[in-house]
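*Asks:* Pasting the sequence and the predicted coordinates here, then a few questions.
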Amino acid sequence: MIYRHLLTVMLGGLALTGEAQAHGEHCEAIAASVADAGFDDSVTVTCSDAHAVLRSDTYPDHEMMTGITGTNEQVPVPADYAVPVLLDPVPGTVPLTRDSALGVAVNGVPIFDYTAGGEMSQTDLAHHQAHHDTVQTGQLDACGGHEGRGDDYHYHAEPVCMIAQMENAGPDAIIGWAFDGYPIYGRLNPDGTAIPDGALDICNGQPDETFGYRYHTSEGAPYIVQCLMGEVAAFDALPRVRALTTADGGGVDPGRPPRGGVEGLVFTESADGSRSMDYTYEGEDYYIRYAPSESPGCYDFTTRTVTNGGQVVSGEYCR
């Protein structure tokens, strides 16, 4: 493959050999997946001896929120996010799960499992969690994502809008990386052939000739990476998006999906950086409006939500 950029790895002028060479090649593959997709203007890749660190603001340049009915009444706010992807993947013995991101898309948006009900147990992995399924409960937008409890946008299913933007879109294009160092592809094998029923394991992956293992998205549950098959040291300590807080350190009260779902949810963004999410519920209009404040990394919010009983609430929140 001819890359659009040149990644130079320097170790005192010596040629890379053995493990160092393998690390350099894996680093190059990760950096190339971002650059070849056309996202290297918004995602940086920096490699150390053990990890490739992908840094972004988690805020994609595609439509967001359209199609959500089971809204948690929170909104996407840019966030500084730097996450490590292992350069030396090692198969594990027990699938790893956590109530946070399992990987990152090539556009810098975090990738979660398909649920929104907390960390899954080993037993949960083997059974579809219909009541926590973000697709079936209407919590995701048309692009496969939504905002989390920290007002952070992330994917719970195939990131179809991102894939449509990729300059190298196709079955052989890597759409993301799991934190254990293995790549994530779409619904087909890299050679374009269909994946036979039952070929994907409990984490939605299968063996790969190049990387040893790879994950896939799928039309049905679990839709995307459900767990990690590789070893990850200090897995629960991996970075999370920092939640919004008030000046005195208070957090944003979590929203609750209104019973029966909302209607007409629309998210808009103006050239001045102000944003608004508007929707109706049982004939009443509700909204969350926010814009950058004078303080760096902060936003002035004015909201009228079902969660706060329709009262108009204002305040400044910061990352």
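*Replies:* Thanks, I have it. Numbering: from 1, shown residues only.

*Asks:* all contacts plus neighbour counts: C-alpha atoms, from now on.
*Replies:* Will do.

*Asks:* What ranges does the stretch 101-250 of the chain have for its helices?
*Replies:* 122-125, 160-165 (DSSP state H, counting those that start in this stretch).

*Asks:* which of those is buried the deepest?
*Replies:* Per residue and on average, the most neighbours among those fall to helix 160-165, with a mean of 17 (mean count of other Cα atoms under 10 Å).

*Asks:* Tell me which residues are up against that one.
*Replies:* Residues outside helix 160-165 that contact it (Cα atoms under 8 Å, 6 or more residues apart in numbering) are 37, 60, 62-63, 107, 142-144, 169, 175.

*Asks:* rerun that using 7 Å as the cut-off
*Replies:* Identification of contacts with helix 160-165 by Cα atoms under 7 Å, 6 or more residues apart in numbering yields 62, 143-144, 169.

*Asks:* second one coming, line it up with the first:
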Amino acid sequence: MFKLLVLALVFAITQGTLGLTTDERKYFKARPYPEQNTGIQGTVSVDDDPRDAKVLILQSNGIPDHDTGTFPAPSNPNSIEVQSFNWRIPKNPTIQLETSCLPMGPIAMATNGVAIYNPFTIGCCDAGTEELDLFDMCTGHPSPSGQYHYHIFPKCLKDFGDFNSTIFGVAFDGFPIYGPEDEFGNELTNADLDACNGRTDTYGNYRYHITNEYPYFMGCYSGRVRKDVGNNVGSTTDCQCLEPVDVCTEFGGGGGGGPPPHPGQIIIDDPGDGAGAISANIAVLVMAASTAIFRILYE
């Protein structure tokens, strides 16, 4: 009986903290910077749900706290509008055996309250290559519904010097989104991450990581999104886009999928089920747990 309790304790320790920690939640705040098109200050909060201890409530008016382009513009007729974001995410997320696809619209929230979208355009093109000229200087732009959002690395989300290794947001399955460096300051690429753009660090914490490669923020959900997640969130079982189209014709192209990738950019061909990635994560956890158990019982 004692050994069973020890095994359960060691497994819990090696699994780490998967949801947002108290310290991570402190990063969710808007800098004092009224947005130039609306003249409105951004707001954001992350709070415990008083009616459900398993839920965190994300709230935001969706207004960025940094420079934005002038909208509407010839390249984008949409305006930036105040939103009433209210999302419910798991406080203690778990990695699922099967990943879930990313719907159109918001899939996560940045630390400044701005919506994060999947890597696709409405025509399933790679937004990181096909919409580069539609983004403003901070790599964001408004949707037809007025939601300012990011598809790719948000250049103005963090202050200089606080850029790569800290938290950038949280996905709607409850897992945090970090910058392009691991816990030791090493730059990460697709080769270091699973199909969903995440990894389990040496402390057992699962995190998504933003990179300059497709799929940028996330490629899928590793955890489960609540059915009552909130407004403007689509289905994770019947998604419009699963991977970029081979030839993008949405913007008048047709010669091979639009502009060439950025230097170092890798377009991955993922089957979408993420089975290999999840197996890799489980293997890491099992290995860490086994090592710790051996030391406790036999050393």
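*Replies:* Sure thing, it's come through. What you are looking at is a predicted structure, and each value in this text was computed from that prediction instead of being measured.

*Asks:* Go ahead and flag the most central residue of structure 1.
*Replies:* P110 (2.2 Å; Cα atoms, centre = their mean).

*Asks:* Which position in structure 2 pairs with it?
*Replies:* Matched by TM-score structural alignment, P110 of structure 1 corresponds to A115 in structure 2.

*Asks:* Thought M109 was touching that match, still the case?
*Replies:* Yes: contact criterion Cα atoms under 7 Å: A115 of structure 2 and M109 qualify, at 4.8 Å.

*Asks:* got a list of what I111 of structure 1 touches?
*Replies:* 101-105, 154-156.

*Asks:* what about I296 of structure 2, which SS state?
*Replies:* Following DSSP: H, G, I helix; E, B strand; the rest coil, I296 of structure 2 is assigned to helix.

*Asks:* Please report how far it lies from L7 of structure 2.
*Replies:* According to Cα to Cα, to the nearest Å, I296 of structure 2 stands 9 Å off from L7 of structure 2.

*Asks:* of those two, who's got more company?
*Replies:* L7 (18 against 12; other Cα atoms under 10 Å).

*Asks:* re the thing from before, will you turn the helices of the stretch 101-250 of structure 1 into JSON lines that also has distance to V83 of structure 1?
*Replies:* What follows is the helices of the stretch 101-250 of structure 1, written out as JSON lines (distance: least, Cα to Cα, whole Å):
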{"stretch": "helix 122-125", "distance to V83 of structure 1": "24"}
{"stretch": "helix 160-165", "distance to V83 of structure 1": "19"}
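
*Asks:* closest one to C318 of structure 1 among the ones you listed?
*Replies:* Smallest distance to C318 of structure 1 across the helices of the stretch 101-250 of structure 1 (Cα to Cα): 27.0 Å, for helix 160-165.

*Asks:* Return the residue of structure 1 aligned against L102 of structure 2.
*Replies:* Structural alignment (TM-score structural alignment) places L102 of structure 2 against T97 in structure 1.

*Asks:* To clarify, my last question referred to A288 of structure 2.
*Replies:* So, by TM-score structural alignment, A288 of structure 2 is left unmatched.

*Asks:* A288 of structure 2 touches Q15, doesn't it?
*Replies:* No: contact status for A288 of structure 2 versus Q15: not in contact, 8.7 Å apart, counting by Cα under 7 Å.

*Asks:* which of the two has more neighbours?
*Replies:* Higher neighbour count among A288 of structure 2 and Q15: Q15, with 22 against 19, using other Cα under 10 Å.

*Asks:* so who does that one touch?
*Replies:* 204-205, 285.

*Asks:* List the ones among the contacts of I111 of structure 1 that fall in strands.
*Replies:* Per DSSP state E, strands hold the following members of these: 103-105, 154-155.

*Asks:* now the contacts of helix 160-165 of structure 1: which count as buried?
*Replies:* For the contacts of helix 160-165 of structure 1, a burial check counting by 16 or more other Cα atoms under 10 Å picks out 143-144, 169.

*Asks:* List just the nearest of those to G70 of structure 1.
*Replies:* Nearest to G70 of structure 1 among these, with distances taken as Cα to Cα, is G144, at 13.5 Å.

*Asks:* The aligned residue in structure 2 for the closest one and N212 of structure 2: what is the separation?
*Replies:* The alignment partner of G144 of structure 1 in structure 2, by TM-score structural alignment, is T139. Noted for T139 of structure 2: a distance of 12 Å to N212 of structure 2, by Cα to Cα.

*Asks:* quick one on the thing from earlier: verify the stated contact: the match of G144 of structure 1 with P154.
*Replies:* Yes: the criterion here is Cα under 7 Å, and T139 of structure 2 meets it with P154 at 5.7 Å.

*Asks:* so where is the lengthiest strand in structure 1 in structure 2?
*Replies:* If you go by DSSP E, structure 1 has its longest strand at strand 284-292. Counterpart in structure 2 of strand 284-292 of structure 1, with TM-score structural alignment as the criterion, is absent.

*Asks:* orientation of whichever helix or strand comes after that strand relative to strand 284-292 in degrees?
*Replies:* Per DSSP states H and E, the first helix or strand lying C-terminal to strand 284-292 of structure 1 is strand 298-304. Angle, strand 298-304 of structure 1 to strand 284-292, by axes from the mean of the first three to the mean of the last three Cα atoms, to 10 degrees: 170 degrees.

*Asks:* in the helix or strand following strand 298-304 of structure 1, what counts as buried?
*Replies:* Downstream of strand 298-304 of structure 1, the next assigned helix or strand under DSSP H and E is strand 312-318. By neighbour count with 16+ other Cα under 10 Å, strand 312-318 of structure 1 contains the buried residues 316-318.

*Asks:* Next: stretch 166-183 of structure 2.
*Replies:* Of the residues in stretch 166-183 of structure 2, those buried (16+ other Cα under 10 Å) are 166-182.

*Asks:* residues making contact with it?
*Replies:* Contacts of stretch 166-183 of structure 2 (Cα under 7 Å, 6+ apart): 18-20, 24, 89-91, 93, 107-111, 164-165, 187-188, 206-211, 221, 223-225.
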